[in-house]
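Visitor: The amino acid sequence is not available; the structure is as follows:
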């Protein structure tokens, strides 16, 4: 029997999702959020086990601070100086258990998180399979994908595609279809776009993750 795809988390932030990193265990995600109109930057994480969203009150941070790495209970950030060619000034370590910050030297060795995320393949109009993908999408949605690019991934019992419509002002859509060619998810991810994105969705194990309108996160789980 085919597995089901269930929405386990969605949240619309006030600021744009600039970056997110998932922990090695796959139990929580950390978000870097930034304002499009000011230097405001915030950090938060979502615990997939306890199902709670937690603000990270990171002391010593400013708009030159950016999310770096995760070592489960320790979340690391890089803080840059204000020079014309910014260099790392220090590493900030935030402890999830103590909710406290430590300032570490800029050359501190931090174990890099293994990349768990699976990204889709990008097909462009010069690819021989592109017309088949366009026909596939059109037959299910009646949308007319343009020739800018389609991201495609076969995942468990599903096909996941990200495509664009329009020319000068484009819209981006995510489509998830099961083995019976039934639409499971069909979301508009963005409008008034001037170009295409990369990795508009990713997969971490049994989770499908994507961002809508730069500020709303969705996580579906395969069960």
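Guide: Done, it's in. Keep in mind it's a predicted model, so treat the numbers as computed, not measured.

Visitor: Going by C-alpha atoms from here, please, whenever you check contacts or count neighbours.
Guide: Fine.

Visitor: Determine the number of other residues adjacent to the residue lying closest to residue 146 once chain neighbours are set aside.
Guide: When the adjacent residues along the chain are set aside, residue 146 lies closest to residue 165, with 5.2 Å between them (CA to CA, 6 or more residues apart in numbering). Here the number of neighbours of residue 165 (other CA atoms under 10 Å) works out to 19.

Visitor: next up, a second structure to put side by side with the first:
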């Protein structure tokens, strides 16, 4: 059973990227439907967890890289084989109007991200022994207030399943299966903003735990 302390917000497509607007306390989520190749942006208000979605006029080779006050910053890749060939533009979330983005914007976001413990490193071995598990790939670890958060993988029939474990005051609070049948390690399993732990589950659900 999924922990009641975690709020789940379902999305209509697969998550390809996220960007946090710290000033507005909103998480913007780039979602795509691979069947009809439609793209939309979902805005999650982290204060009340209300979700608003809008279809956007961008291409499959545009990537959300940041946000400031409802202004979404994108990079457009011009050559699939050469990622250095790119343009940049801004999209207003409210109006859908695009504008050129000529200079690099800085996105100073006060979030906490986990440390990556590479497979076979000393810290990795400590986590593996603590969990009493043979971990096949690298893991992620973060100490937050009186909590410890560990993202780790176990082998499955068709790849790896990713799990997220939260300990509070040294005791297990909850454990969830975050992703299934992954091909290998992928960094960025979760992050902490203010007093909230935020992660994406199964590429179509935003999960928020308030500590």
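Guide: Ah, there it is. Everything numeric in this text was worked out from a predicted model, so none of it was measured.

Visitor: Mind checking the TM-score on these two?
Guide: Superposed pair, TM-score by TM-score structural alignment, normalised by the length of structure 2: 0.83. Supporting alignment: 205 aligned residues with a CA RMSD of 2.7 Å.

Visitor: circling back to that earlier point, give the aligned equivalent of the residue nearest to residue 146 of structure 1 in structure 2.
Guide: Superposed on structure 2 with TM-score structural alignment, residue 165 of structure 1 falls opposite residue 154.

Visitor: Now for its match: which residues touch it?
Guide: Residue 154 of structure 2 makes contact with 134-136, 160-163 under the criterion CA atoms under 8 Å, 6 or more residues apart in numbering.

Visitor: did I read that right, it in a helix?
Guide: No. Assessed with DSSP: H, G, I helix; E, B strand; the rest coil, residue 154 of structure 2 is strand; it does not lie in a helix.

Visitor: hmm, back to that, quick check: of the contacts of residue 154 of structure 2, which has the highest neighbour count?
Guide: That'd be residue 162 among the contacts of residue 154 of structure 2, by other CA under 10 Å, with 24 neighbours.

Visitor: Shouldn't residue 14 of structure 1 be within a strand?
Guide: No. Using three-state DSSP, the assignment for residue 14 of structure 1 is coil, not a strand.

Visitor: Would you check that it makes contact with residue 213?
Guide: No. Counting by CA atoms under 8 Å, residue 14 of structure 1 does not reach residue 213; the two are 11.4 Å apart.

Visitor: Count residues in the vicinity of the residue in structure 2 that residue 126 of structure 1 lines up against, would you?
Guide: For residue 126 of structure 1, the aligned position in structure 2 is residue 120, judged by TM-score structural alignment. Residues contacting residue 120 of structure 2 under the criterion other CA under 10 Å number 14.

Visitor: any idea how far residue 122 of structure 2 is from the closest residue to residue 120 of structure 2 other than its chain neighbours?
Guide: Among residues not flanking residue 120 of structure 2 along the chain, residue 138 sits closest, at 8.0 Å (CA to CA, 6+ apart). Distance of residue 138 of structure 2 to residue 122 of structure 2, computed by CA to CA, to the nearest Å: 12 Å.

Visitor: who's more crowded, these two?
Guide: Of the pair residue 138 of structure 2 and residue 122, residue 138 is the one with more neighbours under other CA under 10 Å, namely 21 against 11.

Visitor: for that one, what are its contacts?
Guide: 116-120, 124, 152-153, 185 are the contacts of residue 138 of structure 2 under CA under 8 Å, 6+ apart.

Visitor: mapped onto structure 1, which of those are still contacts?
Guide: Mapping the contacts of residue 138 of structure 2 onto structure 1 (both residues aligned by TM-score structural alignment, their matches' CA atoms under 8 Å) leaves 116-119, 152-153, 185 still in contact.

Visitor: Now restrict these to buried residues only.
Guide: 116-117, 119, 152-153, 185 (16 or more other CA atoms under 10 Å).

Visitor: So which of the residues you listed is the closest to residue 39 of structure 2?
Guide: residue 185 (25.9 Å; CA to CA).

Visitor: Now which residue in structure 1 aligns to that closest one?
Guide: Aligned counterpart of residue 185 of structure 2 in structure 1: residue 196 (TM-score structural alignment).

Visitor: ok, back up a step: can you put the contacts of residue 154 of structure 2 in a markdown table and add distance to residue 29 of structure 2 and secondary structure?
Guide: Below are those laid out as a markdown table (distance: CA to CA, whole Å; DSSP: H, G, I helix; E, B strand; the rest coil):
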| residue | distance to residue 29 of structure 2 | secondary structure |
| --- | --- | --- |
| 134 | 34 | coil |
| 135 | 30 | coil |
| 136 | 30 | coil |
| 160 | 25 | strand |
| 161 | 23 | strand |
| 162 | 21 | strand |
| 163 | 22 | strand |
